[in-house]
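>>> sequence and predicted structure are below.
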Amino acid sequence: MNPWDAITPSEELEWHPCYDFVNPAFRCARLTVPLDYDCPRIPSRPSPKVHIAVTLLPAKNPAANRSPMLLNPGGPGGSGSMFALLVAPALQKILDPDQPIIGFDPRGIGFTTPVADCWATPPPCDGCPEDTAKGLVHRLAWTSTNAGFGFVNSSSIAFKYLEAGHRAVNDLCRGKDSQLEGQSIFAHASTAHVAQDMISIVDAWDRWVNKTQDAATLAVNPTQKKLIYWGFSYGTYLGATFASMFPDRVGRLILDGVVDAEHYVTPVWKESLVDTDKVLGEFFRLCVEAGPKCALYRAGDTQEDLGNRYHAILDRLSADPPITFTHPTSFFPVIVRASFIRALVFTVLYKPSSFPSLAILLDYIYQEKYEELAILFQDPQLLCLAPGNSLAGVVTDAQRAIMCSDKTKPVNLTLEEFRSEFDGTASISQFADIWVSLMLQCNGWDIYSPKHSVPKVPWTIPPNKTKGQQQAKIKTAFPILFLSNTYDPVTPLVAAVKMATKFQDAGLIEQVSSGHCTLASISWCTALAIKYYVLFGQVPPPPVVDGDDYLGGKWQRCWGNGGPWNEFDVAGIDGDDEEKRATVEMMEAFKKVRETLDSVPRFGVGALPGFEGVEEALRNFATAHAAV
């Protein structure tokens, strides 16, 4: 049974036991907030509402009276409530048992209602629910059809039909919005709306504490009325937006895998790929270092040899005739397309822990053992075994609604203009076709609230061109902590440095590793920095840069411990046996969070029509070959 169905929404946090099979301490609530914060409340007139799904892992000792840490796993489109369900126990081991952890589903996502679903069939009668299951079938059929086009440069017609497909979906969403007479979630799903929702959650928490706890027994809470937050990937844009809109409400903000806000609000955001190919280079380098442990390695190989072998594999898959085989258990034909394998590679760049599995997969192709790839291709009929609407609310249009609403102005480029954007992106990365295929989804989106306006934050205000003058840094009630890997495939280090310079006294840590967000690797140094920041308010020094030379400055660095082919080794950590035991426990907790973050849909290839199963296929393959 879905526990959310039994919870009556309320304008106060009313906690109910939920998911006790995961942890009996978990509690859930549905917090009611206005659909439109700008709409005045008139008691005699009902106003549209949003009911936010909130999951809580309480503190072991509530009298410690700590503000909860809110989480966002990224996307946009990731379910924060489910993320907290999976990682909150591990986070309490990392931080402190008395640190409450809250996950929430932002507007349009997961179990927050209404869901951003353009495909759900309209209700047949007044008071009847939408048919989300039928809409899901239509969505899957559409995406399966569009998958045949591959990426924007897969053929001479791919760009034209992929762009037309996204415009068609946006027309579908516009039709759904018009049915709801401008009161749908699509027009009120921007990041600025979600930032206001976080204020509502913080205030509701303080009211709940005051109502349910004996004030005489509570410890002093220095972060009362302030936000404690850890955001990953897109979650860093949400955190930065919150800090710019409500700087006096910042308690502790960790922004991990940092989005360059100035580029995010542009049509294509191509600068995100400046380090993507460097992460692929790290795969080749680490494979050579691992030697025979890496399945793709051959005796005497150099990093260049590995790169050449990789491109030869892709060339083979792109050649005529295409590579095909019959699925050995489901008995249907499979075409091994280069676009699908490249999508898998792009996904793996997010998480180097999957480098060994990628090496095995590529080696099977190199050796022409194609049937070993069968687990990547699931029988579509397995969807029929899914109970009820298990995918409804998970497969949504939330990413489209949020990201496209965040643009400073509607995206309405011609096909030739988008081709030009692709050419510029291709000069940055070999994965430009994947990225631009993702960016197409905003072309033609024009659903906004009547008072739609982008918050007046530094990344939406034209820079001051007056010589010698710069925009003033945003002063927050407490400094922000920015985190970045040296090489991140979609949120490069330069973005973290640049964003840190927009906020007064903000600290920055570069983790010398690769992957998306610092949790892609394990670092004892980073783990301690996060713990000391949250619990004791210790902020690393701000980055020192010279003008716009963001990568030529100085800031704190932490080295990763272990790698894809060698696990974290506690032997290098100083301390007695008890300290080392605590270290192992903390690092195991970080690994748990990393593995969970890997499983949460974030902004990446999973958003492409027909490629929603890429991450699932990779996990299946990695699990099946874990012992190899």
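Now that the structure is in, tell me what you want to look at.
>>> only C-alpha atoms from now on, for both contacts and neighbour counts.
Noted.
>>> the spatially most central residue of the chain: which element?
The chain has Gly74 as the residue nearest its centroid, 2.4 Å off, counting by Cα atoms, centre = their mean. Here Gly74 is covered by no helix or strand, with elements defined by DSSP states H and E.
>>> separation between it and Trp142?
As judged by Cα to Cα, to the nearest Å, Gly74 and Trp142 stand 25 Å apart.
>>> with Asp98 instead?
47 Å.
>>> ok, Gly103 next?
Applying Cα to Cα to Gly103 and Trp142 gives a distance of 32 Å.
>>> neighbour count: these two, which is higher?
For Gly103 versus Trp142, neighbours defined as other Cα atoms under 10 Å are more numerous around Gly103 (26 against 15).
>>> and here is the other one:
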Amino acid sequence: MHTRRTLRTFRTGALLLTAALLATACSSGSATSSTGSAVAALPRATPAALSPYYKQKLIWRGCDAAGFECATLKAPLDYARPAAGDVRLAVSRKKATGPGRRIGSLLVNPGGPGGSAVGYLQQYAGLGYPAGIRARYDMVAFDPRGVAHSEPVQCLDGPGMDAYTRTDITPDDRRETDELVASYKRFAEGCGARSPKLLRHVSTVEAARDMDILRAVLGDRKLNYVGASYGTFLGATYAGLFPQRVGRLVLDGAMDPSLPARRLNLEQTAGFDTAFRSFARNCVRRPDCPLGGPGTSPERAGRNLKAFLERLDRRPVPTGDAGGRRLTESLATTGVIAAMYDEGAWPQLRQALAAAARRNDGTGLLALSDSYYERDAGGGYSNLMSANAAVNCLDLPPAFDTPDQLRTALPAFRKASPVFGEGLAWSSLSCAYWPVQPSGEPRRIEARGAAPIVVVGTTRDPATPYRWARSLARQLSSGRLLTYEGDGHTAYGRGSRCIDSTINAYLLRGTPPTDGKRCS
């Protein structure tokens, strides 16, 4: 899979963006946590040069039969030089339905980076959030700069993306290593050629500042927000920059902003291994499990899956794709990882693995991979992966600078996950060839003076390991850790009455949970 730490999730088999490709920074190649300073709050007074942005009026128009409205928000392309030009950001809302007094706006972000928050609002949150929340809040989302409807970053066309996603990510020799590096370079060069100006201004800090303009334009004194996965980093960054403007913040599937990229990659690799072991224990109890029968250990199931992927590396299998695409090791790995985000996708994964391993039919795994990459039936891709890389490579110096440097870390990655470790390690090399220098670094986020912030962690989360939630809750001066003991990526709205009622009470009444509360 050609991403650095991509985080996604499934809900009842349909791929939705409630996750992120991680976005914190490191000193290049470092494997230890940051000892740098905390994120510093910005001055409370709005700079005069930004005043026109804060005073703008949104022009709302109906944009959906379900009652959604859309508008365009202007923000400075470069906050250091506001007069240098604007970036236009897509905004959508569903007004509070009542009854009851309107609390304000509730901004939602599903993660990515690169996931369309506008799409998430209109397809899920604006109609699927609890009725009590939708009654009291205007449900609002904006696509961050460079994403989907907000001047999207573009890198490769459909055929280019097809070639990129099927490139071997477990190179066996120098030739395959050179091919992988060339693939990363083509992707990076495409981004630089197609979005040269915007590429320097899609950082998480800039998106958080855009969020404050949106808060003001919506007429809210404080920001109320629910962010998942990468959305937790965006929300925590906002809290660090504007602690006095924090309202009710929920950070679900939390990231740790204090860690360098290599350690983030390594710990996420271990998270996917934890999720796979949970899947394997469930799988081998079932007669249709292609990884072994009753009594098969997770370790043995993992070796069986690894052997299957290695066979695909030598001989990709047919998929029935109209364009003749075959299931490669890299596409199959992406399909397996995609299903780790939600146990609701495990039956689909079992069937797809069985079809590929036993009947030489890669259709199911290719479908999982295509959903993950947001590839449509016509061969077109959303800009998810382009925006994903653009934000992360700006937020973080690369985890590795060269293939030789990466090879020295392979034993640690293989130990973290015998199945996925090697591929995830090589995927973390992509930003080494990025055409724009990174602007971020790992920093603690304390947000001193902020109202209580709810940080949610799932104990067997594959993409944002539970320890990250614990760390972020400790960093935040007002953090309250809420734990879900279970599987899957993120917890709110995924079936736990305890989690949902706790978060709903906080959003509706402003009552945060006791720090350390646990749900199952």
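Yep, that arrived. No experiment lies behind these values; they were computed from the predicted model shown.
>>> next one: the residue nearest to the centre of structure 1 from Asp406 of structure 1, what distance?
Counting by Cα to Cα - Gly74 of structure 1 and Asp406 of structure 1 are separated by 15 Å.
>>> repeat for Phe149 of structure 1
28 Å.
>>> let's verify His149 of structure 2: helix, strand, or coil?
Judged by DSSP: H, G, I helix; E, B strand; the rest coil, the three-state class of His149 of structure 2 is coil.
>>> mind listing what the counterpart of it in structure 1 touches?
Alignment note: His149 of structure 2 maps to Phe111 in structure 1; criterion TM-score structural alignment. By Cα atoms under 8 Å, 6 or more residues apart in numbering, Phe111 of structure 1 lies in contact with 4, 52-53, 105, 393.
>>> rerun at 10 Å
Phe111 of structure 1 makes contacts with 2, 4-5, 30, 51-54, 79-82, 104-105, 392-394, as judged by Cα atoms under 10 Å, 6 or more residues apart in numbering.
>>> now do Gly271 of structure 2
265, 277, 340, 416-417, 459-467.
>>> how many residues are close by Ser178 of structure 1?
By other Cα under 10 Å, the residues close to Ser178 of structure 1 number 12.
>>> do the same with Ile335 of structure 1
As a burial measure, Ile335 of structure 1 scores 14 neighbours (other Cα under 10 Å).
>>> residues in structure 1 aligned with stretch 103-114 of structure 2?
Under the alignment (TM-score structural alignment), stretch 103-114 of structure 2 falls on residues 66-77 in structure 1.
>>> how far does that stretch stretch from start to finish?
28 Å.
>>> can you check stretch 286-294 of structure 1 too?
For stretch 286-294 of structure 1, the first-to-last residue distance is 9 Å (Cα to Cα).
>>> ok, now stretch 283-296 of structure 2?
Per Cα to Cα, stretch 283-296 of structure 2 runs 10 Å from first to last residue.
>>> neighbours of the equivalent of Thr414 of structure 1 over in structure 2, how many?
Aligning on TM-score structural alignment places Thr414 of structure 1 opposite Thr402 in structure 2. Thr402 of structure 2 is flanked by 15 other residues according to other Cα under 10 Å.
>>> need the helices for the stretch 501-628 of structure 1, in chain order.
524-536, 577-599, 614-624 (DSSP state H, counting those that start in this stretch).
>>> of all these, which one is nearest Ala187 of structure 1?
Among the helices of the stretch 501-628 of structure 1, helix 577-599 comes nearest to Ala187 of structure 1, with 28.5 Å by Cα to Cα.
>>> so that closest one corresponds to what in structure 2?
Helix 577-599 of structure 1 covers no residues of structure 2 once aligned (TM-score structural alignment).
>>> please name the nearest non-neighbouring residue to Asp358 of structure 2.
Not quite, residue 358 of structure 2 is Arg, not Asp. Closest residue to Arg358 of structure 2 apart from its sequence neighbours, by Cα to Cα, 6 or more residues apart in numbering: Pro290 at 8.0 Å.
>>> contacts only, for the residue nearest to Phe332 of structure 1 when sequence neighbours are not counted.
Counting by Cα to Cα, 6+ apart, Phe332 of structure 1 lies nearest to Thr326, which is 5.6 Å off, once chain neighbours are set aside. Residues in contact with Thr326 of structure 1 (Cα under 10 Å, 6+ apart) are 332-335, 370-371, 374.
>>> biggest separation within those, which pair?
Phe332 and Tyr370 (14.1 Å).
>>> cool, thanks, signing off.
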